[in-house]
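Chemist: Pasted the sequence and its predicted model underneath.
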Amino acid sequence: MSGQPEFVAEVDQNEYLPAGRRIVDAIVTVTASGADLRRNAGPLSAAQVIMIDTSGSMTMPQSKIQQAKRATAVAIDTLRDGVAFAVVAGSAHARMVYPPQPGMVPASPQTRAQAKAAVAGLRADGGTAIGAWLNLANHLFASQPAEVKHAILLTDGQNQHERPEDLQRVLDACEGRFICDSRGVGADWVADELRKVASTLLGTADGLEDPADLPAAFQAMTASAMGKSVADVALRVWSPAGATIRFVKQVFPQVEDLTGRRTEVSARIGDYPTGAWGAESRDYHVSVELEPQPVGEELLAARVSLVSAGQLLTERLVLARWTDDEELSTRINRQVAHYTGQAELAAAIQDGLKARDAGDVETATAKLGRAVQLATESGHTDTAKLLARVVDVVDAPTGTVRLKKQVAGVDAELTNVRSVKTIRVKKTQA
């Protein structure tokens, strides 16, 4: 029915355990569909802050600052009428571009034109202190009652003008206050910094080699934010007495470990934040450790639901059955195996690149070789192509590689920032 939430969840697991086994793994696929996912018709109220890097390096080449201006104008045009917005210029400090004084204004033909004129006059100069930009965005959002608060952060360089602990302190203050998509442009941004921002603020991270790709990227991020229909959605997990939740991870469209973000609802119920939803689909890996039961017994291992503002959106059960039938208990669930491999792939890439930066050739070669092997096995062709920019692949199926002697910095950073992106199991696979 129109106006009713349209969330559907499915569970993939092998519920049969051999005698004495404690661990239950399940993949929960949640799909939200329909133009309006809420009981009350109409889009969610929204607010958006756009943070543009205006450090001196944005003029090298000039196309970076020029395309950043174009992209910001496109994002402003993508905002719905009435959406509160602001534009921030970021260097070693943060300053308002529009409106001129700290605050946010509703989008209208007049304010859009004023904002685009102010953006067109931007000049690039100074350093980079991402935490200062995020801190200003946080203050701007604090004055807004919007249901969806979305930020875009664009940088072309390293966060050189503040200490890592300063950035972390700001991120801690921003967590749960707004969503932020982070993007790097050019060749000198740092993947770990972009992923840290996106991970903490439940957004996405990516790098764009060609500044000409910025307008389309800004349009897509803004349109996605404008399309959110349910805010502050939590994955709620109930587990039986004596059980331990080993982990809860989002595993599609990207790997994000939510385990440490659990909010206790009760002794046996915890909520894990998933942010706002539009029409989209995500997969979660829930792993539970249980007290073993006698052969033939069945136990409810977990009840997994999505909730928002006290409203139950969808719910599914994760079961455990102990059996002495070896054929049943040794059956490997394809979804669980696939996403376990995808999480390992992300970790192997990140660990391998870290070892490479530290000069540990042996560890880097082993980790990146394993990454090539996993990418090949899972059919993750995009990741395989990125890995081929940092290693020479001798034999992909066995993970035999050699580190390239010369690697462009952007190749390693792109491989890193996209390491968490996952693919789904192909339905044609056996």
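Modeler: Received it, and whenever you're ready, just let me know what you need. Numbering: from 1, shown residues only.

Chemist: okay, CA-based contacts and neighbour counts for the rest of this
Modeler: Will do.

Chemist: Please identify the buried residues of the longest helix along the chain?
Modeler: The longest helix of the chain (DSSP state H) is helix 334-357. Under the neighbour-count criterion of 16 or more other Cα atoms under 10 Å, helix 334-357 has 334-336, 338-339, 341-356 buried.

Chemist: Then stretch 202-219?
Modeler: Within stretch 202-219, the residues that count as buried by 16+ other Cα under 10 Å are 202-209, 211-212, 214-215, 217-219.

Chemist: cool, stretch 293-307 as well?
Modeler: 293, 298, 299, 301, 302, 303, 304, 305, 306, 307.

Chemist: Contacts made by that stretch with the rest, please.
Modeler: Stretch 293-307 is contacted from outside by 18-20, 24, 233-240, 243, 288, 290, 312-324, using Cα atoms under 8 Å, 6 or more residues apart in numbering.

Chemist: need the helices for the stretch 201-350 of the chain, in chain order.
Modeler: Using DSSP state H, counting those that start in this stretch, the helices assigned to the stretch 201-350 of the chain run over residues 214-226, 326-329, 334-357.

Chemist: Counting by contacts, list what the helix or strand residue 171 falls within packs against.
Modeler: In the assignment (DSSP states H and E), residue 171 maps to helix 164-174. Counting contacts by 3 or more Cα pairs under 8 Å, 6 or more residues apart in numbering; DSSP states H and E, helix 164-174 packs against helix 130-142, helix 191-200.

Chemist: okay, now the one to match up with it:
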Amino acid sequence: MSGAPQFLVEVDHNEYLPAGGQVVDAILTVTASGPDLRDPANVPSAAQVIMIDTSGSMAMPATKLAEAKRATAVAIDTLREGVGFAVVSGTSIARMVYPPQPGMVPATAQTRAQAKAAVAGLRADGGTAIGRWLDLANWLFASYPAEVRHAILLTDGRNEHERPEELQRMLAVCEGRFVCDSRGIGTGWVAGELRAIAATLLGTADGLENPAELPAAFQAMTAAAMGKWVADVALRIWSPAGSTIRTVKQVFPHVQDLSGRRTAVSARIGDYPTGAWGAETREYHLSVALEPDTVGEEVLAARVSLVSAGQMLTQRLILARWTDDTALSTRISAQVAHYTGQAELAAAIQEGLRAREVGDIETATARLGRAVQLAAESGHDETAQLLGRVVDVVDAPTGTISLKRQVNAGDTELTDVRSIKTVRVRKEPG
């Protein structure tokens, strides 16, 4: 590419540790600005697969399939000229919609028109086996090499025609092969399944309440994919001998734990995948446990780089020093505190909803009450509104709630799937 991508990393942490202290927590704010994609020399090769649930329930009501077809047509029109694409129909099996034979074709006026005509003929019938849809998508991407590989998966139901371990096995196979954004429509989909897809395939997960929202959602996901200009970026972390990496977690725009995704570069260096990037900002929580040193000593706690295709994009150092000044060592980073609370908020919602599902009222009340309290503290108004669909809030600041007796299934799953969305730290005036 003639225009080089630019990455900037800002670090927020308290570098002062008390005598005997070990843990350094830092928030890494990564901002990317890319080349002008209007210049063909800057445009990476790309491919997209659209997986549409065409099980029998998509006909109830008929607007679900009708809007899914319209959304797919919008996504096809949003593709850049020449981008490889394919459309897959998903039931208890996966089959090609376009092109008719397994493979991908470049987006042109002719192939777009043919694809939209094929999509218009889709009918709803059969079951749901999401792992098989992903299996076909994985094969399609392997058959059409591209730098940016993006998939959209839409479902309205539970993955009921294959065992849970089959879906997990296929996700493991697809990991690192492509990014997948998953969406649920209606009230029968399962938030945990969509979150698992998003977590493994480094995409996003969400639910839509109204089928009429689908076209805009598909357009936004496709446009975002077309705006990516560097693929397979990794967060590379060096830590000193004797240290332990406790946490590597994306905390904005949504919570995504990368701690278990380390690929060893050497004994002290590991890469953590972050997927493809366009012009955007993401934030990460890094926690490192060091061997204690003497008061007054300063050490390099971590060296953080972003790398892609073997090239370093940027680098920052994170320092730590030991002090006997309690005013310094007890200072709390506002960003660290905020995002620790955001991660706890996501966990509290998920744990509370699971407890409610199995009838553990005491745990559900405690965890969802804590979620209401955290949402109020952080100013996460969208989450607070969603929690209001499943609980009656008596006092938000103290987390005092009661569980609603009757809750729409869609409200529960929507609250669950959106639990991982986060908000940024509120900036004080001045």
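Modeler: Done, it's in. Remember, predicted model here, so these are calculated numbers, not experimental data.

Chemist: Just give the TM-score of the two.
Modeler: Once superposed, the chains reach a TM-score of 0.98 (TM-score structural alignment, normalised by the length of structure 1), with 429 aligned residues with a Cα RMSD of 1.4 Å.

Chemist: still on that earlier bit, now render the helices and strands packed on helix 164-174 of structure 1 as a markdown table, adding mean neighbour count.
Modeler: Shown next, in a markdown table, are those (neighbours: other Cα atoms under 10 Å):
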| stretch | mean neighbour count |
| --- | --- |
| helix 130-142 | 22 |
| helix 191-200 | 21 |
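
Chemist: Now tabulate these in CSV and tack on distance to residue 360 of structure 1.
Modeler: Output for those, formatted as CSV (distance: least, Cα to Cα, whole Å):
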stretch, distance to residue 360 of structure 1
helix 130-142, 30
helix 191-200, 19
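
Chemist: which residue is nearest the middle of structure 1?
Modeler: With distances taken as Cα atoms, centre = their mean, structure 1 has residue 204 as the residue nearest its mean C-alpha position (4.1 Å).

Chemist: hang on, that one packs against residue 179?
Modeler: No. Counting by Cα atoms under 8 Å, residue 204 of structure 1 does not reach residue 179; the two are 9.1 Å apart.

Chemist: just the strands in the stretch 151-300 of structure 1 please.
Modeler: Taking DSSP state E, counting those that start in this stretch to define them, one finds strands in the stretch 151-300 of structure 1 at 179-185, 205-208, 230-238, 244-252, 256-257, 263-266, 269-277, 280-289, 298-308.

Chemist: give me the stretch of structure 2 that the helix holding residue 171 of structure 1 matches.
Modeler: Aligned by TM-score structural alignment, helix 164-174 of structure 1 falls on residues 164-174 of structure 2.

Chemist: Go ahead and name everything in contact with the matching stretch.
Modeler: Contacts with stretch 164-174 of structure 2, where a contact means Cα under 8 Å, 6+ apart, come from 130, 131, 132, 134, 135, 138, 197, 200, 201.

Chemist: mean shift of that stretch relative to structure 1?
Modeler: With mean Cα distance after the TM-score superposition for structure 1, stretch 164-174 of structure 2 departs from structure 1 by a mean of 0.7 Å once superposed.

Chemist: in that stretch, what's buried?
Modeler: By 16+ other Cα under 10 Å, the buried positions in stretch 164-174 of structure 2 come out as 167, 168, 170, 171, 174.

Chemist: swap in stretch 151-168 of structure 2?
Modeler: Neighbour counts over stretch 151-168 of structure 2 (16+ other Cα under 10 Å) mark 151, 152, 153, 154, 155, 156, 157, 158, 159, 161, 167, 168 as buried.

Chemist: got it, and stretch 277-295 of structure 1?
Modeler: 277-279, 281-290, 292-293.

Chemist: Can you measure across it, start residue to end residue?
Modeler: This stretch, stretch 277-295 of structure 1, spans 41 Å end to end (Cα to Cα, to the nearest Å).

Chemist: Over to stretch 324-336 of structure 2?
Modeler: Termini of stretch 324-336 of structure 2 sit 22 Å apart (Cα to Cα).

Chemist: which part of structure 2 lines up with the following helix or strand past the longest helix of structure 1?
Modeler: Using DSSP H and E, the helix or strand that follows helix 334-357 of structure 1 towards the C-terminus is helix 361-378. Counting by TM-score structural alignment, helix 361-378 of structure 1 pairs with residues 361-378 of structure 2.

Chemist: mean shift between the matching stretch and structure 1?
Modeler: Mean deviation for stretch 361-378 of structure 2: 0.2 Å (mean Cα distance after the TM-score superposition for structure 1).

Chemist: what comes into contact with that stretch?
Modeler: So stretch 361-378 of structure 2 is contacted by 338, 341-342, 344-346, 348-349, 351-356, 381, 383-384, 387, 391, 393, 396-403, 423, 425-426 (Cα under 8 Å, 6+ apart).

Chemist: Recalculate using a threshold of 6 Å.
Modeler: Contact with stretch 361-378 of structure 2 is made by 345, 348-349, 352, 355-356, 384, 396-401, as judged by Cα atoms under 6 Å, 6 or more residues apart in numbering.

Chemist: Just the buried positions in it, please.
Modeler: By 16+ other Cα under 10 Å, the buried positions in stretch 361-378 of structure 2 come out as 361, 363-376, 378.

Chemist: again, but for stretch 54-64 of structure 1
Modeler: Buried residues in stretch 54-64 of structure 1, counted by 16+ other Cα under 10 Å: 54, 55, 56, 57, 58, 64.
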